[in-house]
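> heads up, no residue letters with this:
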């Protein structure tokens, strides 16, 4: 098999795995949420808790990923995660018991970590070994395709299928995605060298840099999760926009699909941290547009902006961790994702409670925008820390 065919298959395996664990197992819940509230009796606060439990599963997976060093074990857990993604989707349609749903959402969260962290780590490792580091943005396109795909599928299915049949349709779709996700990812190479014989050397940042970076990423996680979990319900409640929520969610996915490649190019021009600051500021605009400017166009533009930035921030951060730790990218990815993941548990739970009190989730978006603004401030602080660390390194080299 030629090298180009192998590279195409490895990148495709990554894209299909992300569509499976994020589009099917995790994010199908968002466009199906209004339907489950109408047809299956799911309450407002309970919907928030189910989302929070999903992120708790993701957080547990991130914790596991941050502790594992063995590439062989990562590969095995990734493959188990892909199968569990399908099982957790099937279970959603088999019951109306809140406890069963909660277990399903927790397992779905675990599988998203398997795809997003272990799978991405394995693919990043393969790309770095074969000197294709710059192509990670292509892999992350799977996140946007997953979100757009599940929103499009729900819009297509809703006239014909009830909430339960839609979960079964997503299960069937997952089975199709499973085959390339498992078959096209080669077993991991455990040698510490690239194919040209260079040694994979880790260059970790300072402890202060890492702490500020994790705090900024926590803010990004909060800003992301509130919009992505409740946007369908929020838009459906806005004056004159009832029934348009799924279209807006589709716009998030469309904005997200090319975002990683776009932000990769922007980062090469202006630097990683500058690109992250720009993405954070644009994301604040995307979060606030639907609730501050009336009408469908504002909601759609906000969704495109939001989709095009949140995914860019994730891919920029994970690509940076790959540069710091080329040999073991998933370990630092796991730590970064823990901070992102904690925010993803707190965000939906707080927004669900605010929603139950005020009868609307809108206030959650204002809170999310404020926390994103704090995150942008922390990224500016990170630039100062980076300069300080560079000066310290210079002094060490001069000595």
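Done, it's in. The structure displayed is predicted, hence computed values, not measured ones.
> please count neighbours and contacts with C-alpha atoms only from this point.
Will do.
> quick check: buried residues in the helix or strand residue 86 falls within?
Taking DSSP states H and E as the criterion, residue 86 maps to helix 71-94. Residues 71, 74-75, 77-79, 81-93 are the ones in helix 71-94 that count as buried (16 or more other C-alpha atoms under 10 Å).
> which helices and strands does it pack with?
Here helix 71-94 touches helix 98-113, helix 120-129, helix 163-183, going by 3 or more C-alpha pairs under 8 Å, 6 or more residues apart in numbering; DSSP states H and E.
> show residues contacting it.
The set of residues external to helix 71-94 that reach it, using C-alpha atoms under 8 Å, 6 or more residues apart in numbering, is 17, 20-21, 24-25, 65, 68, 100-101, 104-105, 107-108, 110-112, 114-115, 118-119, 122, 163-168, 170-171, 174-175, 178, 181-182, 187-190.
> excluding sequence neighbours, find me the nearest residue to residue 45.
Ranked by C-alpha to C-alpha, 6 or more residues apart in numbering and with sequence neighbours excluded, the top spatial neighbour of residue 45 is residue 352, at 5.0 Å.
> identify each buried residue in the strand or helix carrying that neighbour, please.
Under the criterion of DSSP H and E, residue 352 resides in helix 329-358. Across helix 329-358, burial judged by 16+ other C-alpha under 10 Å covers 329-356.
> check which element follows that helix along the chain.
Following helix 329-358 in sequence, per DSSP H and E, is helix 362-398.
> then this one, side by side with the first:
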């Protein structure tokens, strides 16, 4: 009787479209809220807590350090434990989101919370992608995986709308983060409905396997897998990895401070920063199917090259046009390009050695996280006392062009994979 009641409360969902939609919700929570809600609320945070641009940059970068650590941890998660570890870190992501409602926290506590949020984002993003894609049939994988990744754009849009709505009602960042956390809670129930159902015999086998594998042996297994994954592909992986570092560096330099730039420049428009951030989210939602269709026609590497050029152009718009045109243009191009660049690059990493695709995706995420960590710090350092972000945007554009050159060399080095 208890089993029947439990099955009614937690039904098992096996429909592929439903799983992809749950994956979308997961990405919206751990990426849209866990990472990008900080961007939407940053102008209010800086005003309410009297934070300097330098501290704001460090709070952003500490989150990306966490993302780097999370990607590193995800590399060691065995396939059979994907759902359990993913669900645990989704819980951490929601808790760290709601913790920012606590009043009068010290700056050190902020750093710790944003670090944990970054770790949760890194782990949950990689493992949820792995889990969702594994549960999709090959013929529906390309369409439904695009639904899953659209969660990033949905989360960015939700963060902008939520912040806008609550600021109009007279609330501030603390209530915004609390509401974001509360609206994330249904995800935990949905994740339970897609929990892999295993027999007791299978579970006992896994327990015995865990008992017999030592930490040292696990390290040796990982080392062997890493060697096998990169063997014969060192140059191609190096070129693609460095270009991905520069891609992370390039986009985050704008993504972190875009609403702050809007508050500086568009002083007559009260919520210009949130409008601009909403533009990023809407274009990010719409972009992935578009670039997926283009990649089928011309290939991932050519699509990625085009996106890199377009993003570099977008970085220059606020430099060339000081008003709304430059900022809204940058926002639209940022939304159009960054999710597509992630999707295309991860596909290229998988193509290099498909047998070790999960490991290579984790390595790629480490590279991207490194670029994201450096971006805000360099941008803040170049902004100076006047908080002028133009120099940071120019450096980001230059970095993207260098990344384009590396992509061209990668294509010549490894035309089959590309």
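Structure's in. What do you need? The structure displayed is predicted, hence computed values, not measured ones.
> coming back round to it: and the helix holding residue 86 of the first structure against the second structure, how far off on average?
Comparison of helix 71-94 of the first structure with the second structure after fitting gives an average deviation of 1.1 Å (mean C-alpha distance after the TM-score superposition for the first structure).
> can you check stretch 365-374 of the first structure too?
With mean C-alpha distance after the TM-score superposition for the first structure, stretch 365-374 of the first structure averages 0.8 Å from its match.
> tell me which residues of that stretch come out buried.
365-369, 371-373.
> equivalent analysis for stretch 290-306 of the first structure, please.
290-291, 295-296, 298-306.
> what's the burial count for the counterpart of residue 293 of the second structure in the first structure?
Counting by TM-score structural alignment, residue 293 of the second structure corresponds to residue 265 in the first structure. By the criterion of other C-alpha atoms under 10 Å, residue 265 of the first structure has 15 neighbours.
> just the one 5 residues further on next, same as before
Here the count is done by other C-alpha under 10 Å, and residue 270 of the first structure has 11 residues near it.
> wait, doesn't residue 365 of the second structure sit right on residue 71?
Yes. With contacts counted by C-alpha atoms under 8 Å, residue 365 of the second structure reaches residue 71, the gap being 6.1 Å.
> residue 235 of the first structure reaches residue 290, doesn't it?
Yes. Using C-alpha under 8 Å, residue 235 of the first structure makes contact with residue 290 at a distance of 7.4 Å.
> what touches both of those two?
residue 299.
> could you dump the helices and strands packed on helix 71-94 of the first structure into JSON lines and include distance to residue 154 of the first structure and mean neighbour count?
Supplementary listing: these in JSON lines, determined by distance: least, C-alpha to C-alpha, whole Å; neighbours: other C-alpha atoms under 10 Å:
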{"stretch": "helix 98-113", "distance to residue 154 of the first structure": "18", "mean neighbour count": "25"}
{"stretch": "helix 120-129", "distance to residue 154 of the first structure": "27", "mean neighbour count": "25"}
{"stretch": "helix 163-183", "distance to residue 154 of the first structure": "7", "mean neighbour count": "19"}
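> could you dump those helices to a markdown table with distance to residue 139 of the first structure?
Formatted as a markdown table, these follow (distance: least, C-alpha to C-alpha, whole Å):
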| stretch | distance to residue 139 of the first structure |
| --- | --- |
| helix 98-113 | 15 |
| helix 120-129 | 8 |
| helix 163-183 | 12 |
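> list the residues that contact the residue nearest to residue 45 of the first structure.
Applying C-alpha under 8 Å, 6+ apart to residue 352 of the first structure gives the contacts 44-49, 361.
> same check for the residues you listed, but in the second structure.
With the contact criterion set to both residues aligned by TM-score structural alignment, their matches' C-alpha atoms under 8 Å, those that also touch in the second structure are 44-45, 48, 361.
> compute the number of surrounding residues for the counterpart of residue 24 of the first structure in the second structure.
Under the alignment (TM-score structural alignment), residue 24 of the first structure maps onto residue 33 of the second structure. Neighbour count for residue 33 of the second structure, taken as other C-alpha under 10 Å: 29.
> from what I see, residue 33 of the second structure and residue 156 are in contact.
Yes. The criterion here is C-alpha under 8 Å, and residue 33 of the second structure meets it with residue 156 at 7.4 Å.
> for residue 325 of the first structure, which non-adjacent residue is spatially closest?
Closest to residue 325 of the first structure by C-alpha to C-alpha, 6+ apart is residue 202, at 4.5 Å.
> my reading is that residue 243 of the first structure lies in a helix. Confirm?
No. Using DSSP: H, G, I helix; E, B strand; the rest coil, the secondary structure at residue 243 of the first structure is coil, not a helix.
> is it in contact with residue 249, as I believe?
No. Counting by C-alpha under 8 Å, residue 243 of the first structure sits too far from residue 249 to count as a contact (11.5 Å).
> report the two of the buried residues of stretch 290-306 of the first structure separated the most.
295 and 306 (16.8 Å; C-alpha to C-alpha).
> neighbours of residue 294 of the second structure, how many?
14.
> quick one: the helices in the stretch 201-350 of the second structure?
Applying DSSP state H, counting those that start in this stretch to the stretch 201-350 of the second structure gives helices spanning 215-230, 234-255, 258-265, 272-298, 300-320, 324-352.
> name the residues of the third one that are buried.
Within helix 258-265 of the second structure, the residues scored as buried using 16+ other C-alpha under 10 Å are 258-263, 265.
> rebuild those residues as TSV, extending it with distance to residue 234 of the second structure.
Supplementary listing: the buried residues of helix 258-265 of the second structure in TSV, determined by distance: C-alpha to C-alpha, whole Å:
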residue	distance to residue 234 of the second structure
258	36
259	40
260	40
261	40
262	42
263	45
265	45
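> between those residues, which is nearest residue 166 of the second structure?
The shortest approach to residue 166 of the second structure among these belongs to residue 259, at 16.3 Å (C-alpha to C-alpha).
> any idea how far residue 240 of the first structure is from residue 358 of the first structure?
20 Å (C-alpha to C-alpha, to the nearest Å).
> kindly report the same for residue 4 of the first structure.
Note on residue 4 of the first structure: its distance to residue 358 of the first structure, by C-alpha to C-alpha, is 55 Å.
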